[in-house]
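Colleague: Just a sequence and a predicted model for now, questions to come.
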Amino acid sequence: MTDHRFHQAPPSASPRTRKRFALTGRSHSVDPRVEAARGDLADVRLADRVFAPHYAAAVQRSATRRAPILAAHGGAPISEILPGETFDVLELSHGYAWGVAGVDGTVGFVEMNALGMPIQPAHVVCATGTDFPVGARLTSEQAAGLDANVVRPLDALPKDFVAVAESLIGIPAVDGGRSSAGVDAGGFVSLVLSLAGTKAVRFVDIQAKELGHVVSDNAPVLRGDLIFTENDVAIATDDAHALHVGDAGVARVALADLGTIMTRRRMP
């Protein structure tokens, strides 16, 4: 990382044991939303396939509060980081940290004062009713005083992500949101899957290519199918309804009201 405040001494390693990177052929194209590479700087973990003038090794921090992730200084939120989630810091500049969010993989800028030293989360907030947003990750000590119906151990998350999604009906619609304070379509899917133990990127176009597997057009719609329309996504609850983020927030709607289905994907 480029700021001395988070400087770490390089590990001692002999030339024989130190990991080296060799870029062969042409540099690969990257998606800057989920791959930390810019014209001037890249994550050293991408050095074997991306050329950059400078590389930075990530320093892990944990969020101390809910904060937006911005594509650029002063830009609009593209996601958000929640308390207890990790953020891999690659650069500090003008009050912001640039890096990679650990839970949804978003690359962007987060206010430096929203990040603190790493913690060891053991629980995740799964319901409203606390000072923490749904999705926040807590240490055992933080979770000790909370109702067991509000937090779940990270090693015992529910597998029925549709039931998780149904519990979030009524959450408002917020661009770039992925918490109980508000969600957009991709953020809703990413949040729901994370609460069921599956890491998922939050951008709809990437979800439509990478999550689960494609379902053929003539196959029946099953509970849990991800329904992708143009620049949008919903979660099927049965063969005729889905959970969708509309103007009024997360609601159950008829599949027929979603518009033309571009593709369906089914989680394992």
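Modeller: Looks like it came in fine. Residues are numbered from 1 along each chain as shown.
Colleague: drop to CA atoms for contacts and neighbour counts, all remaining ones
Modeller: OK.
Colleague: Mind naming the longest strand for this structure?
Modeller: strand 86-93 (DSSP state E).
Colleague: and the next element down the chain from that strand?
Modeller: Downstream of strand 86-93, the first helix or strand assigned by DSSP states H and E is strand 96-101.
Colleague: Report the inter-axis angle for that following strand versus strand 86-93.
Modeller: Counting by axes from the mean of the first three to the mean of the last three Cα atoms, to 10 degrees, strand 96-101 lies at 150 degrees to strand 86-93.
Colleague: one more structure, for comparison:
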Amino acid sequence: MTESFKEKQNELQRALEGASEYRERNGVLEENIKMLREQLEEYLEMDRFASSDEEDLNSGVENEKVSAENALLKKQIEKKEEEIMGLRDKLEKTETSLGVATGRYMMNSQSHEPTILETQLVETKLALAQARTSRDTIAMKYRSLESSFVSLKLELADTKSREDDQVYLNGVLRDTSSRLKKEKENMESYLKKKELRDGGRDVAGNSGQGKIKWQKALKKLLSVRKEVEEEEKDDEKKIELMREGSVKHDPPPPPPTTIAK
């Protein structure tokens, strides 16, 4: 065996070692993509959980907006999953190329024709260079994909937080509405009883005292209604600010009060 042939055989051996090293790195990249797919399943589960919470929300413009954002995020996640599948296909093709290059090396190692070895060595080096380029491209896409998933995770967390705010606001609105309704019923019942009782004495000749009391009660009712309207306006302002994320949650309103008879 000539010295030239031994030298070319050594070069082929080094090329084979480079191919083995690349396969190991490819394995690490495949493992990273597997972990990324598991994270994707977690994000999809979070999205499904957030979607199920939408059934508990009252319909409205804000709810429709949140639902649309959730749908958009879901489409983005599905698109990233397709990119992962594409990367997997590229990895498999790269592995096939390495297998072909390795097979050529094994054939060349048994040949004694320097010209054939020279040609095969060039082809093997070219295949390895292409494989390394493909590996670097895939690694860059993987890092970009990982960064995109971090952004998606933050968007999902923000969407879930806004959904929680909407649930809280709906609860505040229901409590406030119930409390105002109860206040109104109590006041109307109180005025009705006062009107019947004091009005009857007035007809019997009670120097107009019943009418005076009824007028005072009416003024009180108007005053209470004015306070209620102002309170409703304040609640609307607070709700609007909370939707913009600039006001912390206030404690739930107190239970309805009953006017003393």
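Modeller: Received the coordinates, thanks. Keep in mind that this is a model prediction, so the values were computed, not measured.
Colleague: Could I get the TM-score for this pair?
Modeller: TM-score for the superposed chains, counting by TM-score structural alignment, normalised by the length of the second structure: 0.17, backed by 81 aligned residues with a Cα RMSD of 6.7 Å.
Colleague: before we move on, the earlier item: tell me which residues of the longest strand of the first structure come out buried.
Modeller: 86, 87, 88, 89, 90, 91, 92 (16 or more other Cα atoms under 10 Å).
Colleague: Just the closest of the residues you listed to residue 191 of the first structure, please.
Modeller: For the buried residues of strand 86-93 of the first structure, the residue nearest residue 191 of the first structure by Cα to Cα is residue 86; the value is 14.9 Å.
Colleague: list the helices and strands the strand or helix carrying residue 143 of the second structure packs on?
Modeller: Assessed by DSSP H and E, residue 143 of the second structure sits inside helix 114-203. For helix 114-203 of the second structure, the elements it packs on are helix 3-53, helix 61-109, helix 209-243, judged by 3 or more Cα pairs under 8 Å, 6 or more residues apart in numbering; DSSP states H and E.
Colleague: TSV for those, including distance to residue 172 of the second structure and mean neighbour count?
Modeller: Shown next, in TSV, are those (distance: least, Cα to Cα, whole Å; neighbours: other Cα atoms under 10 Å):
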stretch	distance to residue 172 of the second structure	mean neighbour count
helix 3-53	18	16
helix 61-109	16	16
helix 209-243	9	15
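Colleague: Any chance of CSV for these, columns distance to residue 157 of the second structure?
Modeller: CSV is the format used below for these (distance: least, Cα to Cα, whole Å):
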stretch, distance to residue 157 of the second structure
helix 3-53, 9
helix 61-109, 11
helix 209-243, 16
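Colleague: Nearest to residue 150 of the second structure, out of those?
Modeller: helix 3-53 (10.2 Å).
Colleague: Centre of the chain to that closest one, how far?
Modeller: Going by Cα atoms, centre = their mean, to the nearest Å, the spacing between the C-alpha centre of helix 3-53 of the second structure and its chain's C-alpha centre is 28 Å.
Colleague: quick one: it to helix 61-109, angle?
Modeller: 160 degrees.
Colleague: Just want the angle from helix 3-53 of the second structure to helix 114-203.
Modeller: Relative orientation of helix 3-53 of the second structure and helix 114-203, computed by the same axes, to 10 degrees: 10 degrees.
Colleague: Could you name the helices and strands sitting against helix 3-53 of the second structure?
Modeller: For helix 3-53 of the second structure, the packing partners by 3+ Cα pairs under 8 Å, 6+ apart come out as helix 61-109, helix 114-203.
Colleague: Ignoring the adjacent residues along the chain, who's closest to residue 192 of the first structure?
Modeller: Nearest residue to residue 192 of the first structure in three dimensions, chain neighbours excluded: residue 165, at 5.7 Å (Cα to Cα, 6 or more residues apart in numbering).
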